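*Asks:* Let's see this in three dimensions:
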Amino acid sequence: MAWNCGYIFLAGALATLMTAAYTMAQYIISQGATIGVYVAILLFAVAYCYQGIRFSGYLNVFTIYWVLIGTVVVIIVLLVMAPSHPPADWVFTSLHDLTGYNSPGLAFLLGLLQAGWVLIAEGSKNADRTGPRGIIIGVIGAIVQALVVSVVVLFCIQDMDALLDSPFPVATLFVQATNGPVAAFLMIILAVSQFAAVANNMVAASQMLWAMARDHAVPQHEFWYKLHGKSESPLRILLLETLVCIIAIMPSFGSPDYWSAIMSTAVICINFAYGFPFMCRLIWKRHPLPRGPFNLGKYSIPVNCVAISWVLFFGVILCIPSTHPVSVKSMNWASVMIGGTLILSTIFWIITGRKNYKGPMQGEEISSMTEQ
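*Replies:* Prediction:
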């Protein structure tokens, strides 16, 4: 379970990194050169992450203020400069089902993808306290921010058909509501925020892959475990995950819906990886566990059951093709990606994992391996 959980989380972390980098590339340039910018963004993120975890902390502090101020700026500019505003009943009550399924309920469920991203609390100090607090604050803040931004955006739409036909709907919305120079300024605000997401996701993925190398859970683990420079950064792992992300994005040239599968894979894999411990808790460890400073008490088991049910339900929903009728190009390949990850992980476990993987290494084992 730990082995497969690690590989599922790693797949989700890499897919999330791809999503952040590709979205930022779309903010910057047209589709013809998006892949080139995507590669450049990943390499720039490698250069930044190589500076060490301390610089990642600086970026996080900067991002907090940048996102807060940037959100306010975007909201005010759109509301003030928009030539007209649709009526409130259109904003709050109208429903447009463009999936082809003729099912408002299914259209709503498919739309949950954008709200399905999870928080990754990695590398925080006093994680038993700061992790849960950060997640709660992050969720509440995201709900408030998302509701406000969504309502403002809907009130500033000028031409719905143009947005639906545009390959870059965010930029199109900004141009409709403001003008070219102002729209470019607003896109810069989004691009900077998005790079912070790229860098943070790269750090999370590299930490996960490095830990798996430490625990002998990846091929040639001695090679990938090595740290470099004064910052002691896993440069080889940073370059490896960049190469994987570049190779994995290439099928997007052949299918416009391939990108949706990457996004679905990211959300499903991270949710599944977080759901694995919940399932283990219910099946194999039902006796009382040592409680930390943050716990759910008697609600622990019921919340676990709800969480597992949601993860399974959400995973099925996000594997459904987003449009109907379904063709090879419009097929949602998320299930294939996730199934492929589990199959390869299981095969690798049979070949070498069951012999070499003994679980997370402890202090003395890590010191011995580092010296070697």
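*Asks:* Could you use CA atoms for every contact and neighbour count after this?
*Replies:* Will do.
*Asks:* could you pull out the helices for the stretch 251-372 of the chain?
*Replies:* 258-283, 300-317, 334-348, 354-356, 363-371 (DSSP state H, counting those that start in this stretch).
*Asks:* Tell me which of the ones you listed sits most buried.
*Replies:* Sort the helices of the stretch 251-372 of the chain by mean neighbour count, taking mean count of other C-alpha atoms under 10 Å, and helix 258-283 sits at the top with a mean of 22.
*Asks:* Report the inter-axis angle for that helix versus helix 334-348.
*Replies:* Going by axes from the mean of the first three to the mean of the last three C-alpha atoms, to 10 degrees, helix 258-283 is angled at 50 degrees with respect to helix 334-348.
*Asks:* for helix 258-283, packing partners?
*Replies:* The contact analysis (3 or more C-alpha pairs under 8 Å, 6 or more residues apart in numbering; DSSP states H and E) places helix 258-283 against helix 2-28, helix 300-317, helix 334-348.
*Asks:* Could you also give me the structure for this next sequence, so I can compare it with the first?
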Amino acid sequence: MLSWIVGAAANVAVMAFQVVFLANLFNPSYESKDWHIWLIMEGILIINCLMNVFGTRLLPMIDAAEFWWFLGSFFIVSITAVAAANTHQPAKFVFATFINQTGWKNPFVVFMDGNFVALDSISHLSEEMSNPSRTVPRAMLMTIGIGALTDLIVCICLMFSVGEDKQAFFDSGAPYLTIMLTSTGSKAAVACISTMQLMNNFNSTTSVIQVGSRIIWSFARDGGFIFPKTFSKVNKSLACPVPAVIMAWAISALVAILYLASTTAFNALMSCLVILAYFAYAVPIICLLLRGRTMDREGTFKLGKAGWTINILALCFMSFLTVFFCFPVYLPATKDNMNYACVVTAGLMLIAYLLWIFVGKKSFKGPSLTGIAVDEIARAQEKDV
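*Replies:* As a prediction, this is how the structure comes out:
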């Protein structure tokens, strides 16, 4: 839950930096302040919250439109970068040249720090869709396939289009926008392409808030969250767990305030995002293995004996990567760039443990296979869509 809600703050931070980059592009005399970035972050979060509260019935259609918007953005960025560039880098630069400015002598460390994608998002909406046992695994596999293919192609196109001044590419803070500016020579073109990416990130943040709210709602419904009666309520007219959405937004907004207070504290919380997610992934896998991979009811996708191998490899992979996510991004490490992920994670785990001892242990009953609230949301959305 914390991983997803913190992820919303991370998303809006990326968007805020992009907006500031555009402001500097069109007004070179503009000097951004931390509170400028914070205001942009909070403004985006408020809009995302309102969309989740009042636009629940529209979200499936918005997500469908976003898929085609994403594909359109992919083709536009890829084609424009290559076609508009005056010069192109040789294949050796794209596929065989590694430029490491992190201070780590071994590029393997840098590579491993990028190995994470939030594949579980669709699973948190499974109670609101028809035939989730088939739809959820299919959506996860499609996410991997489409994401890997489009990401690889657009990265190759952008790398071929890096201009002669490679250092400007690394120092800009917004590499792909710098490439587009160098290729097209047009600020307007960069603004249009940036808007496409901002829309993708905006919709992503809306989905992150939605997923975070559903985790809070389901946890409260099972008696594992504070004030379970309040946060398990579903507004029938809006077909939305409004208190849970507001809580997800509030936590994200509080995390965003950290950026205003201390960028070091904000980055420390961002750095533990992946570790928290891996903990959440590992627990059900471990429980499944302890049960001998036996289920009360078989799902649509049966892995058979291969399931044991896949589950064990997944645990080993996550354990291995967790170590890398505790390393500082840059060397030499200082108090400002140090990675405090292990400290923050330990603190959050302690808080979670205390909440379980004093709250959850007394009220948590476990998930229910049926529920009026689940049926209400599913029927309302299927009716409108």
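*Asks:* Any idea what the TM-score comes out to?
*Replies:* The TM-score (TM-score structural alignment, normalised by the length of the first structure) is 0.89; 355 aligned residues with a C-alpha RMSD of 2.2 Å.
*Asks:* follow-up on the earlier one: could you redo the helices and strands packed on helix 258-283 of the first structure as JSON lines and give each row distance to residue 362 of the first structure?
*Replies:* Formatted as JSON lines, these follow (distance: least, C-alpha to C-alpha, whole Å):
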{"stretch": "helix 2-28", "distance to residue 362 of the first structure": "16"}
{"stretch": "helix 300-317", "distance to residue 362 of the first structure": "28"}
{"stretch": "helix 334-348", "distance to residue 362 of the first structure": "23"}
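*Asks:* of the ones you listed, which approaches residue 205 of the first structure most closely?
*Replies:* Nearest to residue 205 of the first structure, of all these, is helix 2-28, at 5.3 Å by C-alpha to C-alpha.
*Asks:* Average offset of the very next helix or strand once past that closest one relative to the second structure?
*Replies:* Following helix 2-28 of the first structure in sequence order, the next helix or strand is helix 34-49 (DSSP states H and E). Helix 34-49 of the first structure, aligned to the second structure and superposed, deviates on average by 0.8 Å (mean C-alpha distance after the TM-score superposition for the first structure).
*Asks:* against the second structure, where does helix 34-49 of the first structure fall?
*Replies:* Per TM-score structural alignment, the counterpart of helix 34-49 of the first structure in the second structure is residues 37-52.
*Asks:* ok, residues contacting the matching stretch?
*Replies:* 8-9, 12-13, 15-17, 20, 59, 202, 205-206, 209-210, 240, 245-246, 249, 252-253, 256-257, 259-260 (C-alpha atoms under 8 Å, 6 or more residues apart in numbering).
*Asks:* now do stretch 133-145 of the first structure
*Replies:* With contact meaning C-alpha under 8 Å, 6+ apart, stretch 133-145 of the first structure is reached by 119, 121.
*Asks:* Return the set of buried residues in that stretch.
*Replies:* residue 134 (16 or more other C-alpha atoms under 10 Å).
*Asks:* Run a quick neighbour tally on the nearest residue to residue 166 of the first structure once chain neighbours are set aside.
*Replies:* Closest residue to residue 166 of the first structure apart from its sequence neighbours, by C-alpha to C-alpha, 6 or more residues apart in numbering: residue 172 at 7.0 Å. Counted with other C-alpha atoms under 10 Å, the neighbours of residue 172 of the first structure add up to 22.
*Asks:* mind listing the strands for the second structure?
*Replies:* Taking DSSP state E, the second structure contains no strands at all.
*Asks:* quick one, what contacts the spatially most central residue of it?
*Replies:* A centroid search over the second structure (C-alpha atoms, centre = their mean) returns residue 7, at 5.1 Å, as the residue closest to the centre. Counting by C-alpha under 8 Å, 6+ apart, residue 7 of the second structure touches 208, 270, 273.
*Asks:* any idea what the last one aligns with in the first structure?
*Replies:* Alignment of residue 273 of the second structure against the first structure is given by TM-score structural alignment, with residue 266 as its counterpart.
*Asks:* Can you tell me how far the corresponding residue of the first structure for residue 285 of the second structure is from residue 309 of the first structure?
*Replies:* Alignment note: residue 285 of the second structure maps to residue 278 in the first structure; criterion TM-score structural alignment. Per C-alpha to C-alpha, to the nearest Å, residue 278 of the first structure is found 11 Å from residue 309 of the first structure.
*Asks:* same thing with residue 317 of the first structure?
*Replies:* As for residue 317 of the first structure, its distance to residue 309 of the first structure is 12 Å (criterion: C-alpha to C-alpha).
*Asks:* ok, now residue 290 of the first structure?
*Replies:* 25 Å.
*Asks:* Tell me who's in contact with the closest residue in space to residue 271 of the first structure that isn't next to it in sequence.
*Replies:* Using C-alpha to C-alpha, 6+ apart and skipping the chain neighbours, the partner closest in space to residue 271 of the first structure is residue 311 (6.1 Å). Contacts for residue 311 of the first structure (C-alpha under 8 Å, 6+ apart) come out as 268, 271, 272, 275.
*Asks:* shouldn't the first one be in contact with residue 11?
*Replies:* No: the pair residue 268 of the first structure / residue 11 is not scored as a contact, 9.9 Å apart, by C-alpha atoms under 8 Å.
*Asks:* ok, how many other residues are close to residue 107 of the second structure?
*Replies:* Neighbours of residue 107 of the second structure (other C-alpha under 10 Å): 14.
*Asks:* what's the counterpart of it in the first structure?
*Replies:* So, by TM-score structural alignment, residue 107 of the second structure is matched to residue 104.
*Asks:* Aligned against the first structure, show me the partner of residue 223 of the second structure.
*Replies:* In the first structure, the residue paired with residue 223 of the second structure is residue 216, using TM-score structural alignment.
*Asks:* How much space separates the nearest residue to its match once chain neighbours are set aside from residue 215 of the first structure?
*Replies:* For residue 216 of the first structure, ignoring the flanking residues on the chain, the nearest one in space by C-alpha to C-alpha, 6+ apart is residue 357 at 5.8 Å. Distance from residue 357 of the first structure to residue 215 of the first structure, counting by C-alpha to C-alpha: 7 Å.
*Asks:* With residue 235 of the first structure instead?
*Replies:* 18 Å.
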